[in-house]
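> All I have is the shape, not the residue letters:
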């Protein structure tokens, strides 16, 4: 096999091996009139070596000190190696033309902000960073995907509004475990009244419905509950005159039990409880439809929280990059991370853009007659306005 030999940087002639220095091969030009000697460097191999440790660090539980021990360098050197690698952009471009049977959406809060995730039963589809779970945030998340047959969610109003806006024909399955939690939040796990105990038992029976007949029986029991405790739920208590609640003279006596009952009746009227039992004809795998978001919360969100705890103290943009690398590895067809980093020159292209922007952005000042984009400091030369120099005038 022919050996790849470097060319002479002076005469472009062929070079030959000329021993080693510091464990690196030295090359010498064969041309007697030239005789240039040099060592060749492969910065791409070095960058790939650093990125391997970086990727294992951000997607695993290894701390910086462990990376320093394996790389046989100091911790400060590892920080310097990893500095440009944090600027690599992670792809977040799902297939906009693939239609899924059922997807799961949910948000989890981290030190870097609120992370909205859309996934299937075994893969991550896309994600979006925001401050809160609002309609606009969920719209940005769902606009990256084609309309699925069904969406399973935990009951956020922002998610439902975004689905109705983008996918009006998509079915909505409310997570039954979250529906149970809403009832438990109103009546507690040990209700004191008979009506509270009965509505809590109805909520507990939600997750055990496996056939359409059982779901219909549950709906009949809920209807009978409303008839049986109609007077109890509608009892009102007059408010004292000193209590001003926007002109209301009465309030419901058992408002917490009433709220628990209304939470279940509203979901049943909207048809958000038992969609998983009657999937549409277009569904490919009708037996695998889920009634809760456990596959997203237990399989993805919990792992993200675990990685964040292992690297506690890291927040902001770097924590976002760390979690995005883990999410990207869970996508259906992820590319080789080394290939992504190599295409972006191991983050050095983004680092060069940062230096260019910070050094060339501010070209104007007050002497040119135009306002500066930002000032570097208060001028030290004499100014007749002492208040500006003292900081009393802003």
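It's in. Fair warning: this is a prediction, and the values are worked out from it, not measured in the lab.

> contacts and neighbour counts: CA atoms only from here.
Will do.

> Packing partners of the host helix or strand of residue 20?
Element membership of residue 20 [criterion: DSSP states H and E] is strand 15-21. Other helices and strands packing on strand 15-21, by 3 or more Cα pairs under 8 Å, 6 or more residues apart in numbering; DSSP states H and E, are strand 24-29.

> buried stuff in the very next helix or strand once past the strand it packs on?
Sequence-wise, the next helix or strand downstream of strand 24-29 (DSSP H and E) is strand 37-39. Buried positions in strand 37-39, judged by neighbour count with 16 or more other Cα atoms under 10 Å: 37-38.

> so after strand 37-39, what's the next helix or strand?
Where DSSP H and E defines the elements, the next helix or strand beyond strand 37-39 is helix 43-59.

> try it against this one:
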């Protein structure tokens, strides 16, 4: 029978033995605490703020959050049979590399791998696992990482592979520096800046003509070599200009597939933005152990898919 209130909780008395007790539904309590754990993971809330808003003490929340971080959730996602896939990896301290396979249009993570780098064997295995789930990959957008390119060509040779235009343009601008010393570098930089602004076949043709004309003007310049007497070796004198042009030229077959299918993303910017928010949240909770940091990343992906 009900027997008054104690600490704002209903107290009961057993009619048989006279024992007094208060009800404590642990499942409901844990469910309530998980709401605050979710806010801590993806909402950038601190323990002090959560303690005030939830009514739980800071130590109670810390114990529960530690319990949650000791395990990893199983990733859940809603997907269609056909997806436009974006692949990218990002690095964290302690040699943690998070490789994410993301459905561009649904903005959900299809698969992820926690590893120490972007390796061909692992990426090939992940792509094969996606195909084994019955997912039809309509296109793949990725940067110029050699391991990714090799894996995509092996596992998905017939799937349109779109190179990230922003990545190509950014790397060329870095190699050519802010103020190129030679006219060739300045002109090539202007060509590289235009890459991710091409939104029609007409603009693509104009851009290709400009690149071809640049190569004709500076072919001898970029092929010029220097000789080191001490080592007895030759190297390209203007290696950064040559490297930038070579990267652009080799990427051309995979640069403009989005003009034929406007559903194909032409960059990995959406995923890089996602990584930026993830790192921002993780930095707020500095001091986590290595194991807890890894599980924090997994919980973040899990909760983000639910949103």
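Done, it's in. Please read all numbers here as calculations on a predicted model, not as lab measurements.

> Quick check: TM-score for this pair?
Superposed pair, TM-score by TM-score structural alignment, normalised by the length of structure 2: 0.86. Supporting alignment: 298 aligned residues with a Cα RMSD of 2.5 Å.

> and the angle for the strand holding residue 20 of structure 1 with strand 24-29?
Angle, strand 15-21 of structure 1 to strand 24-29, by axes from the mean of the first three to the mean of the last three Cα atoms, to 10 degrees: 140 degrees.

> What are the buried residues along strand 15-21 of structure 1?
15, 17.

> Does anything pack onto the longest strand that structure 2 contains? Which helices or strands?
Longest strand of structure 2, by residue count under DSSP state E: strand 82-92. Helices and strands touching strand 82-92 of structure 2, as assessed by 3+ Cα pairs under 8 Å, 6+ apart, comprise strand 96-103, strand 136-142, helix 269-284.

> Let me see the contact set for the aligned partner of residue 263 of structure 1 in structure 2.
Superposed on structure 2 with TM-score structural alignment, residue 263 of structure 1 falls opposite residue 247. Contact analysis of residue 247 of structure 2 by Cα atoms under 8 Å, 6 or more residues apart in numbering lists residue 168.

> so which helix or strand takes in residue 247 of structure 2?
Counting by DSSP H and E, residue 247 of structure 2 is found in helix 239-251.

> for residue 144 of structure 1, same thing?
Here residue 144 of structure 1 is assigned to no helix or strand, by DSSP H and E.

> okay but it is in contact with residue 97, surely?
No. Contact criterion Cα atoms under 8 Å: residue 144 of structure 1 and residue 97 do not qualify, at 9.8 Å.

> between those two, who's got more neighbours?
A count of neighbours by other Cα atoms under 10 Å puts residue 144 above the other of residue 144 of structure 1 and residue 97, at 19 against 10.

> which residue packs closest to that one, ignoring adjacent ones?
Sequence neighbours aside, residue 96 is the residue nearest to residue 144 of structure 1 in space, at 6.2 Å (criterion: Cα to Cα, 6 or more residues apart in numbering).

> Double-check that that neighbour belongs to a helix.
No. Assigned with DSSP: H, G, I helix; E, B strand; the rest coil, residue 96 of structure 1 falls outside any helix and is coil.

> what separates it from residue 159 of structure 1, distance-wise?
In this view, residue 96 of structure 1 and residue 159 of structure 1 are 19 Å apart by Cα to Cα, to the nearest Å.

> Residue 275 of structure 2: how many residues sit nearby?
For residue 275 of structure 2, the count of nearby residues is 18 (other Cα under 10 Å).
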